[in-house]
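*Asks:* quick one, fold the following:
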Amino acid sequence: MKFVDESRIRVDAGSGGPGHVSFRREKYVPFGGPDGGDGGHGGSVYAIADSGLNTLADMRFHRRFRAKDGENGGKANRTGGAGEDIEIPMPLGTIIHDDETDEYLGEITPTTPRVLLAKGGARGLGNARFKSSINRAPRQSTPGYAGESRQLRLELAVMADVGLAGLPNAGKSTLLASMSAARPKIADYPFTTLYPQPGVVAVDPLRSFVMVDIPGLIAGAADGAGLGHRFLRHLSRTRLLLQLVDLMPVEGGVAEQVRTIADELEQYSETLGNRPRWLVFNKADLLDADAAQAAADAAVAELGWEGPSFIISAATGGGLEKLGRAVMDWLEARRAEEAAAAQDAQEDTPAPEAE
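*Replies:* Now for the predicted structure:
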């Protein structure tokens, strides 16, 4: 299936059913009074998480969704049936905006698997609602109210723990294929990766993380050059970035690759520019061990780099086990810190006072 990470759809909630006007007419009940029932509420439109989806491709063919209207009220105080809600399956990481007002409606995540897109219209009231001591025979009712209608913009940001960033042909796809079961396209020319490709990296039988590869970045990517700018948002949900650096660059120096990617991340967003990032020097198999270490050390010294760095060969698998375990340990430590912080915040929240 073709990968699609942007789409526009129209959603229409159902209208509420109108109230009914009628009077009780039975033998031996001369003053039956009004008995018109209310209409039914209109159906609403929801987005729900579907873990089996990883693209918005279905939205290319089905672009309009409409919930059912509420039914009319009836006599004998019968309330009309409510319109049936509809639920639109979407992949985790889908960000939803109103395309006309740019209002943020929500995001499909494991903690928010259901988002209201359009609320159904309120029901109309039957004439039984309007009887009073001074109005014994009301002939008024209210119509159902229209449901919400929205033109929506959907953007998919792949949910992953680790993102790969680097220039074209840095070896990102080869690394993903070597560390996971993913099989991205690999070739000896730039931009072989045309869309984000996630993969699950299993460090141990019960320890794993999700890593995503995006198309290679080039200078000016944040402003629209190349392909990577369109997919940079897929790195925004990651906890850690691995920047692949070619130890045998065709043009420019080893350190210059790091600067180029860092500049593009910062220009795209300050948050992404400040994301934890490790340097991963790739293609060590093309040099002897001492030369690869010397090239990596020179780049680290030139950049004044203080973060973690690794030397690997994605093609031969050299250094990948060490890298995978280091990433897994870091992610587990980060998750433990976040869980402890959440627990502390919950304990610090004062209990509601008893009335």
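*Asks:* rest of the way, CA atoms for contacts and neighbours
*Replies:* Will do.
*Asks:* top helix in this structure by residue count?
*Replies:* The residue-count maximum for a helix in the chain (DSSP state H) belongs to helix 320-348.
*Asks:* burial measure for A118, as a count.
*Replies:* When neighbours are defined as other CA atoms under 10 Å, A118 has 22 of them.
*Asks:* also E337?
*Replies:* Neighbourhood size, E337 [other CA under 10 Å]: 12.
*Asks:* now swap in Q197 and tell me
*Replies:* When neighbours are counted by other CA under 10 Å, Q197 registers 20.
*Asks:* now do the strands in the stretch 101-250 of the chain.
*Replies:* 104-107, 114-118, 149-156, 162-165, 197-204, 207-213, 240-246 (DSSP state E, counting those that start in this stretch).
*Asks:* how about the stretch 251-355 of the chain?
*Replies:* Under the criterion DSSP E, counting those that start in this stretch, strands of the stretch 251-355 of the chain are mapped to 277-282, 309-311.
*Asks:* any idea how far the shortest one is from the chain center?
*Replies:* Using CA atoms, centre = their mean, to the nearest Å, the distance from the centre of strand 309-311 to the centre of the chain it belongs to is 31 Å.
*Asks:* can you name every helix or strand that it contacts?
*Replies:* Judged by 3 or more CA pairs under 8 Å, 6 or more residues apart in numbering; DSSP states H and E, strand 309-311 is in contact with strand 277-282, helix 289-303.
*Asks:* rerun at 7 Å
*Replies:* Here strand 309-311 touches strand 277-282, going by 3 or more CA pairs under 7 Å, 6 or more residues apart in numbering; DSSP states H and E.
*Asks:* what's the strand it packs on packed up against?
*Replies:* If contacts are counted by 3+ CA pairs under 7 Å, 6+ apart, strand 277-282 sits against strand 240-246, strand 309-311.
*Asks:* deepest in the core, which of those strands is it.
*Replies:* Most buried of the helices and strands packed on strand 277-282 by mean neighbour count (mean count of other CA atoms under 10 Å) is strand 240-246; its value is a mean of 24.
*Asks:* next, the structure of the following sequence, for comparison with the previous one:
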Amino acid sequence: MSQGSNFVDYVKICGRSGNGGPGSAHLHRDIRTSMGGPDGGDGGRGGHVIVRGNAQLWTLLHLKYRKHVIAEHGMSGGSSLKTGKSGDDEILEVPLGTVIKDAETGEIAFEITKDGEERILVEGGRGGLGNWHFKSATRQTPRFAQQGEAGKEEWKILELKVLADVGLVGFPNAGKSTLLSVITAAKPEIGDYPFTTIVPNLGIVSYRGNQSFVMADIPGIIEGASEGKGLGFRFLRHIERNSVLLFMVPADTHRSIKEEYEILLAELEAYNPEMMQKPRILAITKSDMLDEELESEMRKEIDLDIPFIFISSVAQKGLLELKDLLWKEINQ
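*Replies:* Okay, here's the model as predicted:
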């Protein structure tokens, strides 16, 4: 199975939490007492539906076919003030960077960013109070207790934003997949046509001294992506979570390097102005086709206030220097 078919970044789930158990209306009895005071315990809480962050997961694939998630009901309260057992919670493990939204309003409820972080997706009903809570000076033996609170049924959207240290940004066929395949263990599909990369490909880049960082090839932006054209918003959201953006412009672009970089930048800004705060590096790809004179001329024309580097994934040119640059930016 290719990563394309394995990568699921959006699921819609119906979570149903458990009902709270009813409180008990028991009256105390023993050998000496035929009708004592109230000693009915409280009902148990209904099970929650919970989401938990798991750093080992990269996709929501395991939830794709779990449309309904149902937690257990709480148990009834017992005599001698015994509280009923709480219903078992239903726990959904999700990758870090999962955003939880209300399916009807689209409103963001929360986001899971840490391993082991747990948040309640749908809250279980509270258990009902036992009859001993209702005892008073005028009512010595209440023969009633409270029913448990009903659980809830809510539709939620789970949406993944890929968490990576470096996000590759460039038009289709800027050489992003090739770079990823050369400097990481990822095996993305590579082809010289728009939208070869239909889902984000993630790869681990090995660095000096057994260190590493995560690189994500985000599907190619085209002009108008911020308005939802092409593959639009769905992919731009993956770039939001990267700590460094590596802009990639091929040396053989029909525009100038600076012009193409500025178009990419404008797309990102239109989509989310906060993206402009991220550190940026520019890589001019496919530069094995340039001789020294031409490269020197292009350097003069670039005139940008960000670090830039000429690389070739195929000829392995400038890749170590690129890793050094990225590592420095990630750890600023």
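*Asks:* need the residue closest to the centroid of the first structure.
*Replies:* Among the residues of the first structure, G93 comes closest to the average C-alpha position under CA atoms, centre = their mean, at 1.5 Å.
*Asks:* can you tell me what that one aligns to in the second structure?
*Replies:* Counting by TM-score structural alignment, G93 of the first structure lines up with G97 in the second structure.
*Asks:* is it true that that match touches F110?
*Replies:* No: the pair G97 of the second structure and F110 fails to qualify as a contact (CA atoms under 7 Å) at a distance of 10.3 Å.
*Asks:* aligned counterpart of R136 of the first structure in the second structure, please.
*Replies:* By TM-score structural alignment, R136 of the first structure lines up with Q140 in the second structure.
*Asks:* all helices for the stretch 101-250 of the first structure, in order.
*Replies:* Applying DSSP state H, counting those that start in this stretch to the stretch 101-250 of the first structure gives helices spanning 172-179, 228-231.
*Asks:* could you say which one of those comes nearest to A296 of the first structure?
*Replies:* Among these, the nearest to A296 of the first structure by CA to CA is helix 172-179 (17.7 Å).
*Asks:* onto which residues of the second structure does the closest one map?
*Replies:* Under TM-score structural alignment, the match for helix 172-179 of the first structure is residues 176-183.
*Asks:* so how far is that stretch off the chain centroid?
*Replies:* Relative to the centre of its chain, stretch 176-183 of the second structure is centred 24 Å away, using CA atoms, centre = their mean.
*Asks:* residues near the equivalent of A49 of the first structure over in the second structure, how many?
*Replies:* Counting by TM-score structural alignment, A49 of the first structure lines up with G53 in the second structure. Residues near G53 of the second structure, counting by other CA under 10 Å, number 22.
*Asks:* ok, now which ones touch G53 of the second structure?
*Replies:* Shown in contact with G53 of the second structure (CA atoms under 7 Å, 6 or more residues apart in numbering): 93-96, 112-118.
*Asks:* show me what counts as buried in stretch 267-276 of the first structure.
*Replies:* Using 16 or more other CA atoms under 10 Å as the test for burial, stretch 267-276 of the first structure gives 267-268, 272-273, 275.
*Asks:* what of stretch 207-220 of the first structure?
*Replies:* For stretch 207-220 of the first structure, burial by neighbour count (16+ other CA under 10 Å) applies to 208-220.
*Asks:* circling back to that earlier point, got the helices and strands packed on strand 277-282 of the first structure as TSV, with distance to K2 of the first structure columns?
*Replies:* Below are those laid out as TSV (distance: least, CA to CA, whole Å):
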stretch	distance to K2 of the first structure
strand 240-246	26
strand 309-311	34
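*Asks:* the longest helix of the first structure - contacts with which helices or strands?
*Replies:* Contacts defined by 3+ CA pairs under 7 Å, 6+ apart place helix 320-348 of the first structure against no helix or strand at all.
*Asks:* between that helix and strand 207-213, how big is the angle?
*Replies:* Comparing the axes of helix 320-348 of the first structure and strand 207-213 via axes from the mean of the first three to the mean of the last three CA atoms, to 10 degrees yields an angle of 110 degrees.
*Asks:* starting at the chain centroid, how far to helix 320-348 of the first structure?
*Replies:* Helix 320-348 of the first structure sits 22 Å away from the centroid of its parent chain (CA atoms, centre = their mean).
*Asks:* so who does the aligned residue in the second structure for R277 of the first structure touch?
*Replies:* Alignment note: R277 of the first structure maps to R280 in the second structure; criterion TM-score structural alignment. With contact taken as CA under 7 Å, 6+ apart, R280 of the second structure is in contact with 244-246, 306.
*Asks:* mind checking the end-to-end distance for stretch 314-321 of the first structure?
*Replies:* End-to-end span of stretch 314-321 of the first structure (CA to CA, to the nearest Å): 11 Å.
*Asks:* pull out the buried residues from it.
*Replies:* In terms of neighbour count (16+ other CA under 10 Å), stretch 314-321 of the first structure has its buried residues at 314, 318-320.
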